[in-house]
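Engineer: whatever this is, show me its structure:
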Amino acid sequence: MIDNAARGLRHIDWRLFVPKLVTTLREGYDLTAFRHDAIAGLTVAIVALPLAMALAIASGASPAQGLITAVVAGFLISALGGSRFQIGGPTGAFVVVVYGVIDQYGYDGLLLATLMAGVMLIVAGLARFGTWIKYIPDAVVTGFTSGIAVIIFSSQIKDIFGLQMADVPAEFVDKWHAMWVARDTVDPATVAIAAGALALILALRRYAPKAPGFLIAVVLASLVVALAGLPVDTIGSRFGGIPSEIPMPRMPEIGLARMAELLPSAFTIAFLAGVESLLSAMVADGMTGRRHRSNCELVAQGVANTASALFGGLPATGAIARTATNIRAGARSPISGMLHAAFLLLFMLVAAPLAAFIPLASLAAVLVIVAWNMSEVERFRQLMSAPLGDRLVLLVTFGLTVLVDLTVAIEVGVVFAAVLFMHRMSEVVAIGRPGTAIIERDEDDETVHAHRRGLIDLDTLPPEIQVLQMRGPLFFGVANRLADVVDRIGTPPRVYIMRMREVPIIDSSGASRLREFLNRARRHHATVILSGLQREPKRTLIAMRILHPGDGVRLAPDFAAAIDLADRLIADQPTTDRTPAAE
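Structural biologist: Presented below is the predicted three-dimensional model:
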């Protein structure tokens, strides 16, 4: 087993896992590029600073843990990743999952789940699962992203209105019911700070889009609260401020039972980190014309999440909005993302005491904008004009995300979409008896007789020959149709010609149904000729021991050759008893 693993490692193309940082430095890196990266890194850090704290608070953690994640994971994602411009850190997609894990298993449980997710991502990258991102339907991604946006918005109502609540339920319906019960505790000062911050962010986005709206709104809100002495919740009053240093790494408590109960949460974290990071890298590719290394990116995400867990941080992934900001700010290489983490660390070391004055209402206003951006309202509206099946996938995923659980939503959404795809594929697969057949032959096939070129009227074939036409993949969704078609033939012929040139693949179920058909033909002393069998289906049939000498199966390169072979078989073999063997 060890030898097999070693041989597998030797066959890995390690060039797929070379970080883009190495590629950039090999191409040449000068002072001009560094200046552009430094400006971009500072710009992104200004955007990430309030976001990291706000997302951590919304996740049920402390603002310091959000900053630690942005520093540790953000640095490693840029340094080791497969994208030149990726900016990593905590994102809105994790809010629901992290809040649920902390609520159910405590913060230590989150650290272990994040550590497990990091290992999963490393394995997924080494197994080259990075290219599988294209198999996740848009309806599923948009459904759970929009659902997360609704949940994030709901989680901020308490801080926006200053509601006095001892405990906020995690479930969506119970949360809104509890907030409605506490509606008489609305604090006007808190509402004014939240509304002012929200209005300022929107105004800056409209009239000064290049200004760091989040940071300006948070700073001004902090000044107003401090100077006016408003009695509103701040980071200092609720969390006691943030530390001015990065803690030493430590390993969370590990046990088999603990790992087993955290496995679903770890899988969800790994799935979200992988999907969002690769989506972010694809967005960056579209903006720059570059190409990312998806499997290298997954490995970097795994290393970053593992390190974040060891330093007491949160799950991290590529952040689409911050990555886009990095590109627009003129980034040239992954060094901009590394510098963004360095600038955030500098803030923790120098200006950590100032964070205590930040009102939570202003961070809630920041997250309202984040939720709106995540909601993808226009994309949701477009998908509601799609075919009925896609609309159902979208609505089911969205509804389960909001009302039940994100893990369940993803699982059901992907399975629903897969079943829908298989149904659609089965509708386009054809298995039947054609009326008129087009000759299939190679241009240089000298065995094709002139009178068989062009079209053949199958009604002129002798009754001893029956032709079956198959188009599309022979997979489990359509495999049973083969038996139905054969049943309609009636008296078995002496030769079946099965035209399979348009069958690109055969799965195990399709191969099993074909085996049953061959056994049935053998019992009726009929020969089966497979015409135009492609390489992949042939390989499957040989591997499953369906094609082997002496089993009554013949192969023909094309339909014309199959007819010639059928004619010879009928001429060479005397008419035999057509009574089938005992079933």
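
Engineer: C-alpha only now, for contacts and for neighbours.
Structural biologist: OK.

Engineer: next, count neighbours for the closest residue to Val478 other than its chain neighbours.
Structural biologist: Leaving out its chain neighbours, the residue that sits closest to Val478 by CA to CA, 6 or more residues apart in numbering is Ser426, at 5.7 Å. Neighbourhood size, Ser426 [other CA atoms under 10 Å]: 19.

Engineer: Glu427 now?
Structural biologist: 12.

Engineer: so which helix or strand takes in it?
Structural biologist: helix 406-428 (DSSP states H and E).

Engineer: list the buried residues in that helix.
Structural biologist: Residues of helix 406-428 classed as buried: 406-407, 409-410, 412-414, 416-418, 420, 426 (neighbour count, 16 or more other CA atoms under 10 Å).

Engineer: one more to line up against the first:
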Amino acid sequence: MQYKLNFKGRYKDYSIHSLQRDVISGIVVGIIAIPLGMAFAIASGVKPEYGIYTTIIAGILISLFGGSKYQIGGPTGAFIPILFGIVMTYGYENLLIAGFMAGIILFLMGLFKLGSLIKFIPKPVTIGFTSGIAVIIFVGQIPNFLGLTGVEKHEYFIKNLNEIIASISSINLYSFFTAVVCLITVIYTPKFFPKIPGPLIGLILSTLVASFLYPSHVATIGSTFGDIPSNLPNFKIPDFSLEQIQKLIGPAFVIAMLGSIESLLSAVVADGMTSTKHNSNRELIGQGLANMITPFFGGIPATGAIARTATNIKNGAISPISGVIHGIVVLIILVLFAPYASRIPLASMAPILMIVAWNMSEHHVFLHLLKTKTEDSLVLVVTFLFTVFFNLTLAVEVGLVLAVIIFTKRMSDIMVTTKVLPNPENKQGKVEPQIVTDSHDCPQISIYDVEGPLFFGAAQTFEHSIMNTINYRPKVLLLRMGKVPFIDATGESNLSSIVRNFSKHGIVLISELSTQPKKVLTKTGLSQLIGEDRFFDHTGDAINYALLHLDKDKCLGCKHFTFRECEVLSDASKTTEEQIRSY
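Structural biologist: This next block holds a predicted model:
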């Protein structure tokens, strides 16, 4: 018999069976999170226990207050280059302050409903910096994988690469063998035992091999960082000062931006796997709260972890309770088994991070975008290279600016202004560009089909194309704007310039204007300048209005016969308003 628990909202229809599934998934994810938490902390330049503290506290808070039912939060690989750079430049204590400030930024982003803005970051930019981060992580683990000695860590990739090359002769075969054992185990465990976490088995097996066969020949967590304490740290408020806040606002903003992107991408992945929909603003609030509280316990910045979230779902998670249980499991293991974790060789951590880097690189997507050989490929490569050789902040800035420039160019290319006339062979009198010729063009009415967004990138081209082709000063300028979905201030300004110049000797008519452009012209007063009676829903009505406002004398003897009414207008004996209206 299945008993229902009296929950509401995200816990509606929650049952004992649901709790059982959440417990199972929470235990599995908690076990996986332990080696990852320590590895991410070490790679970020801080002690391994800080990664565990983050996994516990941030993991629980993100599950409780976030906007996704299945999100698992904690330290992630994407943060490694950013956090390492902050630690190298400002120190661990200031990293805590930057993390707290990032939490405030994330909280405010959610409070002001900015969660949907993340979707406007182009995919080539996200793939570019993600792949760049993956390269940095992978290369950064080579010293531990090979057991190199005398390798000094630097903030920049190229310096770290030079250190590795200079120290390659100090390779430790014991460390190398330990790393290979762990790597093979992590790769093949899921193939033979899909329900068992590969990273955990890899750590245990390689640690046992090193402990029994050559216990004093490889560097361990304990020998490098000291023993891992078996309890949570005391609550401690970092020392804030106005000067620190000013110098850390930049790093805090980067942490917040990367955290928001990573967490919302993870939530989207969870939505795709479960056919649900997360609340992006609530997710940012949850992420913000977690990053505001975790630093008080020594934890580093956290975000949604895509791989752990996917594992949570695959193991049957039903609700956020699985994420809470995952944090509790990590806490229990910390209390019971912390002394044993100190014996883990650093060489055992390296292959785990290398596999994380390989998986997060999304190499298939990277190669696919590269093969397109389009402007997106350029954005991808530039973002990737700037991430690797400079830093993520500059990479995202350059990538976004480049993407905006390319997007603007594409939109301006879409803007097409074509002179058109009615097709006499079409019963509906449809206007077409090929009808316009030197011998078939009305001297008094110029009709233009405007297509594409009329914005700052295309406005000047639009104005020039109109003004350069009406030098013969026709009486009526008719703009068909049904295919103009959007107009901005620059587009309105250029359109206003056309109207003011043309109105000195003629009239401007506009047909089929869309809702957004119409609102803009109304707000700016341009619609009043044109005349409210000169806006038409149908081009045919606009043409009829134009025919009534021609200089009839100029029509006499005209042989262009552009419109059906032209034969009547050309013949002086038949030119009357009633005859024109009869058509």
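
Engineer: that older thread, dump the buried residues of helix 406-428 of structure 1 to TSV, plus distance to Leu474 of structure 1.
Structural biologist: Output for these, formatted as TSV (distance: CA to CA, whole Å):
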residue	distance to Leu474 of structure 1
Leu406	34
Thr407	32
Ala409	30
Ile410	28
Val412	25
Gly413	25
Val414	22
Phe416	21
Ala417	20
Ala418	16
Leu420	17
Ser426	9
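
Engineer: which one in structure 2 is aligned with Asn305 of structure 1?
Structural biologist: Aligning on TM-score structural alignment places Asn305 of structure 1 opposite Asn291 in structure 2.

Engineer: pretty sure its match contacts Gly298?
Structural biologist: No: between Asn291 of structure 2 and Gly298 there is no contact, the gap being 11.0 Å when judged by CA atoms under 8 Å.

Engineer: please say which position in structure 2 Ala217 of structure 1 maps to.
Structural biologist: Per TM-score structural alignment, the equivalent position to Ala217 of structure 1 in structure 2 is Gly202.

Engineer: what is the neighbour count of its match?
Structural biologist: 28.

Engineer: doesn't it lie inside a strand?
Structural biologist: No: looking at Gly202 of structure 2 with DSSP: H, G, I helix; E, B strand; the rest coil, it is helix, so not inside a strand.

Engineer: show me what contacts it?
Structural biologist: 181-186, 348 (CA atoms under 8 Å, 6 or more residues apart in numbering).

Engineer: ok, Asn291 and Gly298 of structure 2, which is more surrounded?
Structural biologist: The neighbour comparison of Asn291 of structure 2 against Gly298 (other CA under 10 Å) goes to Asn291, with 35 against 25.

Engineer: contacts only, for the residue most central in space within structure 1.
Structural biologist: Nearest residue to the geometric centre of structure 1 (CA atoms, centre = their mean): Val275, 3.7 Å. If you count contacts by CA under 8 Å, 6+ apart, Val275 of structure 1 has them with Ile133.

Engineer: show me what it aligns to in structure 2.
Structural biologist: Match for Val275 of structure 1 (TM-score structural alignment): Ile261.

Engineer: the helix or strand containing that match: average distance to aligned residues in structure 1?
Structural biologist: Using DSSP H and E, Ile261 of structure 2 maps to helix 242-274. Mean deviation of helix 242-274 of structure 2 relative to structure 1 after superposition (mean CA distance after the TM-score superposition for structure 1): 1.6 Å.

Engineer: beyond that helix, next helix or strand please.
Structural biologist: helix 280-293.

Engineer: output the residue interval of structure 1 matched by the following helix or strand past that next one.
Structural biologist: Note on helix 280-293 of structure 2: by DSSP H and E, the next helix or strand toward the C-terminus is strand 303-304. Counting by TM-score structural alignment, strand 303-304 of structure 2 pairs with residues 317-318 of structure 1.

Engineer: ok now the matching stretch, how far from the chain's centre?
Structural biologist: 13 Å (CA atoms, centre = their mean, to the nearest Å).

Engineer: which residues make contact with that stretch from outside it?
Structural biologist: Against stretch 317-318 of structure 1 from outside (CA under 8 Å, 6+ apart): 77, 86-91, 272-274, 276-278, 280-281, 301.

Engineer: what about it, how far off from structure 2?
Structural biologist: Relative to structure 2, stretch 317-318 of structure 1 is 0.8 Å off (mean CA distance after the TM-score superposition for structure 1).

Engineer: just give me the closest of the contacts of stretch 317-318 of structure 1 to Asn373 of structure 1.
Structural biologist: Closest approach to Asn373 of structure 1 among those (CA to CA): Thr91, at 12.1 Å.

Engineer: quick check: nearest residue in space to that closest one, chain neighbours excluded?
Structural biologist: Ala319 (6.3 Å).

Engineer: can you give me the helices in the stretch 301-450 of structure 1?
Structural biologist: 320-328, 335-351, 360-375, 377-383, 388-403, 406-428 (DSSP state H, counting those that start in this stretch).

Engineer: what sits closest to Ile102 of structure 1 if chain neighbours are left out?
Structural biologist: In space, Ile102 of structure 1 is closest to Leu110, 6.0 Å off (CA to CA, 6+ apart).

Engineer: one more: Gly202 of structure 2?
Structural biologist: With CA to CA, 6+ apart, the residue lying closest to Gly202 of structure 2 is Cys182, at 4.4 Å.

Engineer: equivalent analysis for Ala342 of structure 1, please.
Structural biologist: Leaving aside its sequence neighbours, Ala342 of structure 1 sits nearest to Val71 (CA to CA, 6+ apart; 6.8 Å).

Engineer: part of a helix, is that neighbour?
Structural biologist: Yes: assessed by three-state DSSP, Val71 of structure 1 belongs to a helix.

Engineer: please say which position in structure 2 it maps to.
Structural biologist: Under TM-score structural alignment, Val71 of structure 1 pairs with Ile56 in structure 2.

Engineer: run through who's touching stretch 529-549 of structure 2.
Structural biologist: With CA under 8 Å, 6+ apart, stretch 529-549 of structure 2 has contacts from 429, 445, 476, 478, 480, 499, 507-513, 577, 580-581.

Engineer: sorry, wrong one. I was asking about stretch 270-285 of structure 2.
Structural biologist: Against stretch 270-285 of structure 2 from outside (CA under 8 Å, 6+ apart): 62, 65-71, 106-111, 113-116, 260, 263-264, 267-268, 309-310, 313.

Engineer: give me the buried positions along that stretch.
Structural biologist: Using 16+ other CA under 10 Å as the burial criterion, the residues of stretch 270-285 of structure 2 that qualify are 270-271, 278-285.

Engineer: what about the residue nearest to the centre of structure 1, distance to Thr317 of structure 1?
Structural biologist: In this view, Val275 of structure 1 and Thr317 of structure 1 are 9 Å apart by CA to CA, to the nearest Å.
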